[in-house]
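*Asks:* I'll drop the sequence and a predicted model, then ask my questions.
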Amino acid sequence: MKSIVLTGGGTTGHVSVNLTLIPHLLERGWDIHYIGSKGGIEETLIKKYNEVHYHAISTGKLRRYWSKENVKDMFRVGKGILQAKRVLNKVKPSIVFSKGGFVSVPVVLAAKWSRIPIITHESDMTPGLANRIGLPFATKICYTFEDTKKHVPEEKGLFLGAVVRDELFKGSRDKGFALTGFSSRKPVILVTGGSQGAKSINDFVRDQLDELLQTFQIIHLCGKDKKDERLEGVKGYIQYEYVTDELPHLYAISDLVLTRAGSNTIFELLALRKPMILVPLPDTQSRGDQIQNADYFKRQGYAEVIKDENLKGKGAVELVKQAYVNRYQYVDEMRKQAVQNPTEKLLSLIEEYKKN
């Protein structure tokens, strides 16, 4: 049986492409192994597939600033490389596919050491730190934005576009309204700060809840352990820490989405033709990739953008309301972009580069 090792983690964005690939790989008879961190979000997401073998390894955090933890993490990454090497020696995969995130670094290094072909995927306009470390070792580097080609070796790079999960197109409005108890007669806004939540977004929604509820019903994906129990039962407002199978149905009833600007999420919304307001993670908390993503989507006419520091007060509420008024303008621009799901192309690439 053909065997593949998938890796990537730390956030949902570093797992989503793998989640898209898994059902197709299973259908095609692949033996699938996943290398991730112990207790990471990737372990939670992957465990719903009983057919996928999960292997936890030691890993550090890739920081862009000095910390004494960096020294400790060097040893953790070294340990992770040895653990990944043992998994690879046992599994003997035909290929490794990496979606990035700090857990992927030991796996990519171990795969290169073991002379196993490596395909990586970069969702943002500029490669993240983990993928930058892996660039010299990758056999092929796929990317979502065409502009990314200037950041990767020409002979290795391949513009692929956004890999969007098939199940997102199967959302049911009836199921969405049944899940939320909402009415179809009032617009719905879905608010999310990503799998970990976003304090500024959560604070804005809760501080301005009465004002927002005058116009919208609100689905609030607030992040793990970030629910506000005091708001349970408020009419027109429902909060979830995190959703998986419910997400397509919640998207189906949403007229507007207020979200961070992680590339996986915003390309999913583009494919679904969902008007969006992007609140990119500020460069004080990131390498600035979400700011680049948001600027690109605004230039294309797909979204409105609110800076994180401006997401407060009634002024921000008015911007949200105005985005709803202008929603059809965003949809018109989105319709000019053909819906492309390059999953099949990626699967063919895996077949092409696998080690026989």
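*Replies:* Received the coordinates, thanks.

*Asks:* CA only for contacts and neighbour counts going forward, please
*Replies:* Fine.

*Asks:* what about the residue nearest the centre of the chain, which SS state?
*Replies:* By CA atoms, centre = their mean, the chain has its centre lying nearest to Gly13, at 2.1 Å. Secondary structure, DSSP: H, G, I helix; E, B strand; the rest coil: Gly13 is helix.

*Asks:* which ones are touching it?
*Replies:* For Gly13, the contact set (CA atoms under 8 Å, 6 or more residues apart in numbering) comprises Gly262, Ser263, Asn264, Thr265.

*Asks:* present the residues you listed as a markdown table; the columns should include neighbour count.
*Replies:* Putting the contacts of Gly13 into a markdown table (neighbours: other CA atoms under 10 Å) gives the following:
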| residue | neighbour count |
| --- | --- |
| Gly262 | 23 |
| Ser263 | 23 |
| Asn264 | 22 |
| Thr265 | 18 |
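
*Asks:* between those, which sits nearest Tyr54?
*Replies:* The nearest member of the contacts of Gly13 to Tyr54, counting by CA to CA, is Asn264 at 23.0 Å.

*Asks:* included below, for side-by-side comparison, is a second structure:
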Amino acid sequence: MKIVVSGGGTGGHIYPALALIREIQKENKNTQVLYIGTKNGLESTIVTREKIPFKSIHITGFKRKLSLDNIKTVVRFINGVRDSKKMVKEFKPDIVIGTGGYVCGPVVYAAAKLGIPTIIHEQNSVPGLTNKFLSRYVNKIAICFEEAKEFFPYEKVVFTGNPRASEVIGKDGIRGRLSAGLSTTMPAVLIFGGSRGARPINEAVVKALSEFAEKPYQVLYITGDAHFNDVQNEVELVGNPKNVVIKPFIHNMPEVLAGIDLVVSRAGATTLAEITSLGIPSILVPSPYVTNNHQEKNARSLSDHGAAELLLEKDLTSNSLIQHIDKILLDTENLKKMKMKAKKLGVPDSAEKLYKMMKQLVQGNQK
């Protein structure tokens, strides 16, 4: 099988694509993959680092308000479709899948117009402009939240979950703890604000350090590279408790997650897929700065089912943070119930489901 994958802009679009590619190559080593992204996007470095064949087109996203830049974007879209058609014709894929980001627009649209089977994968509970546009042209739409169904043609939608969920299963939690400098005996809470960190979360954690020192659990606190030096300067003033490990970033997140009892984080789709797959309770502080407030809607899909506590950024303080952590970690029965509820929402075989859907679509097209 030959497959074109397109997705970019944020890790939330790229990492699910990579997880799917790994699943495909695990099942069929002879599968050929071409990844089409943008030259200046994160995908250009992340994908090429994985030694996956990569080509780029030039495209920008639409502004939600009237803007002269949108005229330029239309021109770039038309040129992007032309360039994508050329790449697709040369590669001759059996199927094309877009995992989100504006780069998917011309790539998936071009493939659909060439009569090649197409799929889009929507990670969030509220889809972006690109996937809403493409939903009219693709054969199938894979979703991760039931709440996303209402935005798409009903007959095209298939619930598959996020392929990233499959990659956290079966990891060694003890090894993950040790790699992060954590004890293997105390309960552990992981606090992070995404790959770049989140200032409001960082501020709440720093102010809570003295109280953390008195707690019977340990904290792994990931600041994000951009905030690490500032946080360290503040920590030097108040002191770093022995039960709090502070790092700028961790590269083995799946392994570390396997050894964690509670997560405090934003409500990005990839993070939620990972923690529900593992059955980890969470305290979710959704970013209020994202399109359509989709992170809060993502978070409520867990909190409404008892798998998470929702803590809005406007309500986030050192006191509220500690109260929420204590409520879960210091109540064994509550922790157990939340783990079970989180696990029920997980889709650990999501990559397999998505690949199976792709194969069925290709086989149906060949008949």
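*Replies:* Noted; the coordinates are in hand. Computed from a prediction, not measured in an experiment: that's the story for all the values here.

*Asks:* TM-score for this pair?
*Replies:* The TM-score (TM-score structural alignment, normalised by the length of the first structure) is 0.88; 351 aligned residues with a CA RMSD of 2.5 Å.

*Asks:* nearest to Lys235 of the first structure, of the contacts of Gly13 of the first structure?
*Replies:* Thr265 (27.2 Å).

*Asks:* any idea how far Val231 of the second structure is from the aligned partner of the closest one in the second structure?
*Replies:* Under the alignment (TM-score structural alignment), Thr265 of the first structure pairs with Thr271 in the second structure. For Thr271 of the second structure, the distance to Val231 of the second structure (CA to CA, to the nearest Å) stands at 23 Å.

*Asks:* for burial, what's the neighbour tally of the closest residue to Asp147 of the first structure other than its chain neighbours?
*Replies:* Distances taken as CA to CA, 6 or more residues apart in numbering place Met125 nearest to Asp147 of the first structure, at 6.5 Å, with adjacent residues excluded. Per other CA atoms under 10 Å, the neighbour tally for Met125 of the first structure reads 21.

*Asks:* please apply the same query to Lys38 of the first structure.
*Replies:* By other CA under 10 Å, 16 other residues sit near Lys38 of the first structure.

*Asks:* same check, this time on the one 10 residues further on
*Replies:* The burial count assigned to Lys48 of the first structure is 9, neighbours taken as other CA under 10 Å.

*Asks:* how about the aligned partner of Tyr109 of the second structure in the first structure, secondary structure?
*Replies:* Aligning on TM-score structural alignment places Tyr109 of the second structure opposite Leu109 in the first structure. Three-state assignment for Leu109 of the first structure (three-state DSSP): helix.

*Asks:* how about Leu109 of the first structure, what does it touch?
*Replies:* Contacts of Leu109 of the first structure by CA under 8 Å, 6+ apart are Ile81, Gly134, Phe137.

*Asks:* mind doing that once more with 7 Å?
*Replies:* Ile81 (CA atoms under 7 Å, 6 or more residues apart in numbering).

*Asks:* what's the spacing between it and Thr259 of the first structure?
*Replies:* For Leu109 of the first structure relative to Thr259 of the first structure (CA to CA), the value is 34 Å.

*Asks:* kindly report the same for Lys149 of the first structure.
*Replies:* 26 Å.

*Asks:* of these two, who's got more company?
*Replies:* The residue with more neighbours, out of Lys149 of the first structure and Thr259, is Thr259; 23 against 19, by other CA under 10 Å.

*Asks:* what's the offset of stretch 342-356 of the first structure from the middle of its chain?
*Replies:* Centre-to-centre, stretch 342-356 of the first structure and its host chain are 21 Å apart (CA atoms, centre = their mean, to the nearest Å).

*Asks:* kindly apply the preceding question to stretch 338-352 of the first structure instead.
*Replies:* 18 Å.

*Asks:* now the lengthiest helix in the second structure on the first structure. Mean distance?
*Replies:* In the second structure, assigned by DSSP state H, the helix with the most residues is helix 69-91. For helix 69-91 of the second structure, the mean distance to aligned residues of the first structure following superposition is 2.8 Å (mean CA distance after the TM-score superposition for the first structure).

*Asks:* and the helix or strand just after that helix, what other elements does it pack with?
*Replies:* Remark: after helix 69-91 of the second structure, the chain's next helix or strand is strand 95-98, criterion DSSP states H and E. Counting contacts by 3 or more CA pairs under 7 Å, 6 or more residues apart in numbering; DSSP states H and E, strand 95-98 of the second structure packs against strand 2-6, helix 104-113, strand 118-122.

*Asks:* most tightly surrounded among those?
*Replies:* strand 118-122 (a mean of 27; mean count of other CA atoms under 10 Å).
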